[in-house]
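A.B. asks: Using only what follows, build the 3D model:
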Amino acid sequence: MEPKWLDWAKQLQSIAQAGLTYSKDVYDLERFELIRNISVDILAHCSNMERQVIKDLFASDKGYATPKVDIRAVVFKDEKILMVQENSDGNWALPGGWADIGLTLSEVAVKEVKEESGFDVKAIKLLAITDNKCHPHPPSAFHIYKIFILCEIVGGKPSKGVETSEVKFFAENELPTLSTPRNTKSQIEMAFQYLKNPLETVYFD
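C.D. replies: Next up, the predicted model:
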């Protein structure tokens, strides 16, 4: 579970963002801006991020606050799982990224696999929808849902992308160091459970 201070900061940010979006009274707007600044101060005090970075990334959104959606493609070959090495931290993740406006879940999964690994795939099945706060991801300023989609290779060949430096398949007992903001060991193990039992029901939360 995520630390309580992070939950408080995100709730304050959500309240402030909704208030700044829908309020008309100038005094209410000032109060909601104060609440937003308090949420930024909490994050800056309790994390290693600079206050201005937090404000630019976390507290500059407009409209009603909603969770961000991260889509991860689960691709198997010879009972091994496809992973890419991330340039950002040098660790490994399932191909994926933020959902794109105008694209379906399947289209995002297919696009991310192509861009990050070089393989052409087709989306087969929804496996899981997880909430970051329920899994051992590092603390994040955003409330994030992760959607895991099973995909099947139909063509292409392994090649690194703009954000990735290497492409490999790993057996369940040979997993590399994982990029935990993107996926956890338990989530990769869950993916292998779907390989072993294709009739497993969709996991959520």
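A.B. asks: From here on, just use CA atoms for contacts and neighbour counts.
C.D. replies: Fine.
A.B. asks: Quick check: which helices or strands does the helix or strand hosting Lys125 pack against?
C.D. replies: Counting by DSSP states H and E, the element that carries Lys125 is strand 119-131. Applying 3 or more CA pairs under 8 Å, 6 or more residues apart in numbering; DSSP states H and E, one finds that strand 119-131 contacts helix 105-117, strand 144-156, strand 203-204.
A.B. asks: tell me the angle that strand makes with strand 144-156.
C.D. replies: For strand 119-131 against strand 144-156, the angle by axes from the mean of the first three to the mean of the last three CA atoms, to 10 degrees is 160 degrees.
A.B. asks: thinking again about what came up before, quickly compare the helices and strands packed on strand 119-131 and say which is most buried.
C.D. replies: helix 105-117 (a mean of 23; mean count of other CA atoms under 10 Å).
A.B. asks: what helices or strands is it leaning on?
C.D. replies: strand 68-77, strand 96-98, strand 119-131, strand 144-156, strand 164-170.
A.B. asks: want to try JSON lines for the ones you listed, with distance to Lys111 as columns?
C.D. replies: JSON lines is the format used below for these (distance: least, CA to CA, whole Å):
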{"stretch": "strand 68-77", "distance to Lys111": "10"}
{"stretch": "strand 96-98", "distance to Lys111": "9"}
{"stretch": "strand 119-131", "distance to Lys111": "8"}
{"stretch": "strand 144-156", "distance to Lys111": "11"}
{"stretch": "strand 164-170", "distance to Lys111": "14"}
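A.B. asks: can you pull the buried residues of the longest helix anywhere in the chain?
C.D. replies: The longest helix of the chain (DSSP state H) is helix 26-46. Neighbour counts using 16 or more other CA atoms under 10 Å place 29, 32-33, 35-44 of helix 26-46 among the buried residues.
A.B. asks: Now the second one, please; I'll put the structures next to each other:
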Amino acid sequence: MTDWNDLISQALSALLGTVVGGVITVFVARWQTDKTISAQTQLAAEQYAASAQLARAERERENSAVAAKQLLERLADLYAWLPSLPDVALENPRLSEHARVCCADAMESVRRGMFTELFSITDTEMRERYRVLVRLVYDAGRRGAGGQRPERLIRDVRNYLRYVQVSLGFVIDGEPLPVHEEPPILDRDSPAVWLPSSSSVTWSDPADGS
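C.D. replies: Alright, predicted model coming up:
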């Protein structure tokens, strides 16, 4: 009888060990599965966030490039009529009334760009350069700043406009902007024409030899 009891006891012990071992194995396997799923879920979330951020940055870059091209078109119109900029503030234009009207219209177009396309450009420094140009143009055209030296005034504004055009070109290419340049002071006494301190062939315009 004792042997039989011992056999039963051993069998129960073995069965209990098997059950406990199985439970532990299942628990460990489930824990590992849950951990793997959690890690995969976190990785997928991080990848999605990174992908969304990259897509957003690409959209912003594309929108900035499109806006920069549109602003360049506005600036090109103003560039063509810059010789009449000092006439906008005069009762009797030095050149023609037609040229003065066209220059005033181009000024207004450039100003409107400050409230439309400029908002799509994410680079704050680029936005500020464009706003500075608008202030220069209106100081010269509407308030008569620098009117004592009209030829120098035209070239000052033209050179800063070229600086802004080149900066917009860098936005289109997705490259860092050229170095910051302080704008010209239109009412200064010096007859010297304003030029960027980092002057190079980049700023020159073959059409006028500047």
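A.B. asks: Got a TM-score for the pair?
C.D. replies: Aligned and superposed, the two chains score 0.28 in TM-score terms (TM-score structural alignment, normalised by the length of structure 1); 86 aligned residues with a CA RMSD of 5.0 Å.
A.B. asks: what residues does the next helix-or-strand element following the longest helix of structure 1 touch?
C.D. replies: Once the chain leaves helix 26-46 of structure 1, the next helix or strand it forms, by DSSP H and E, is helix 51-57. The contact list for helix 51-57 of structure 1, computed with CA atoms under 8 Å, 6 or more residues apart in numbering, reads 40-41, 43-44.
A.B. asks: so which of the helices and strands packed on strand 119-131 of structure 1 comes closest to Lys68 of structure 1?
C.D. replies: Nearest to Lys68 of structure 1, of all these, is strand 144-156, at 4.8 Å by CA to CA.
A.B. asks: in which helix or strand would I find Ile8 of structure 2?
C.D. replies: helix 2-81.
A.B. asks: what's that helix packed up against?
C.D. replies: helix 97-113, helix 150-173.
A.B. asks: could you redo the last one with a cut-off of 10 Å?
C.D. replies: Judged by 3 or more CA pairs under 10 Å, 6 or more residues apart in numbering; DSSP states H and E, the packing partners of helix 2-81 of structure 2 are helix 97-113, helix 124-141, helix 150-173.
A.B. asks: and the first one, what does it pack onto?
C.D. replies: Yep, that's helix 97-113 of structure 2 we're talking about. Using 3+ CA pairs under 10 Å, 6+ apart, helix 97-113 of structure 2 sits against helix 2-81, helix 124-141.
A.B. asks: any chance of those in TSV, with mean neighbour count and distance to Ile172 of structure 2 too?
C.D. replies: As requested, these are exported to TSV (neighbours: other CA atoms under 10 Å; distance: least, CA to CA, whole Å):
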stretch	mean neighbour count	distance to Ile172 of structure 2
helix 2-81	14	4
helix 124-141	19	12
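A.B. asks: Including distance to Asp173 of structure 2, could those go into JSON lines?
C.D. replies: Putting those into JSON lines (distance: least, CA to CA, whole Å) gives the following:
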{"stretch": "helix 2-81", "distance to Asp173 of structure 2": "7"}
{"stretch": "helix 124-141", "distance to Asp173 of structure 2": "13"}
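A.B. asks: Compare these and give me the one nearest Cys103 of structure 2.
C.D. replies: Going by CA to CA, the one of those nearest Cys103 of structure 2 is helix 2-81, 5.1 Å.
A.B. asks: follow-up on the earlier one: among the helices and strands packed on strand 119-131 of structure 1, which is nearest Trp92 of structure 1?
C.D. replies: Judging those by CA to CA, what sits closest to Trp92 of structure 1 is helix 105-117, at 11.6 Å.
A.B. asks: tilt between the closest one and strand 164-170?
C.D. replies: Going by the same axes, to 10 degrees, helix 105-117 of structure 1 makes 110 degrees with strand 164-170.
A.B. asks: Dump the helices and strands packed on helix 2-81 of structure 2 to TSV, plus distance to Val19 of structure 2.
C.D. replies: Shown next, in TSV, are the helices and strands packed on helix 2-81 of structure 2 (distance: least, CA to CA, whole Å):
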stretch	distance to Val19 of structure 2
helix 97-113	77
helix 124-141	68
helix 150-173	68
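A.B. asks: Which among those helices is found nearest to Ala55 of structure 2?
C.D. replies: Comparing the helices and strands packed on helix 2-81 of structure 2 by CA to CA, helix 150-173 comes nearest, at 17.4 Å.
A.B. asks: Can you mark which positions in the closest one are buried?
C.D. replies: 150, 152-172.
A.B. asks: What distance do you get for Arg135 of structure 2 to Thr41 of structure 2?
C.D. replies: 53 Å (CA to CA, to the nearest Å).
A.B. asks: do Asn63 of structure 2 as well
C.D. replies: Taking CA to CA, one finds Asn63 of structure 2 at 32 Å from Thr41 of structure 2.
A.B. asks: ok now do Ser39 of structure 1, which residues does it touch?
C.D. replies: 5-6, 8-14, 16, 33, 45, 54-55, 58-59, 141 (CA atoms under 10 Å, 6 or more residues apart in numbering).
A.B. asks: same check, this time on Leu54 of structure 2
C.D. replies: Applying CA under 10 Å, 6+ apart, the residues near Leu54 of structure 2 are 48, 60.
A.B. asks: Look up how far Asn5 of structure 2 lies from it.
C.D. replies: Distance from Leu54 of structure 2 to Asn5 of structure 2, by CA to CA: 72 Å.
A.B. asks: got it, and Leu43 of structure 2?
C.D. replies: 56 Å.
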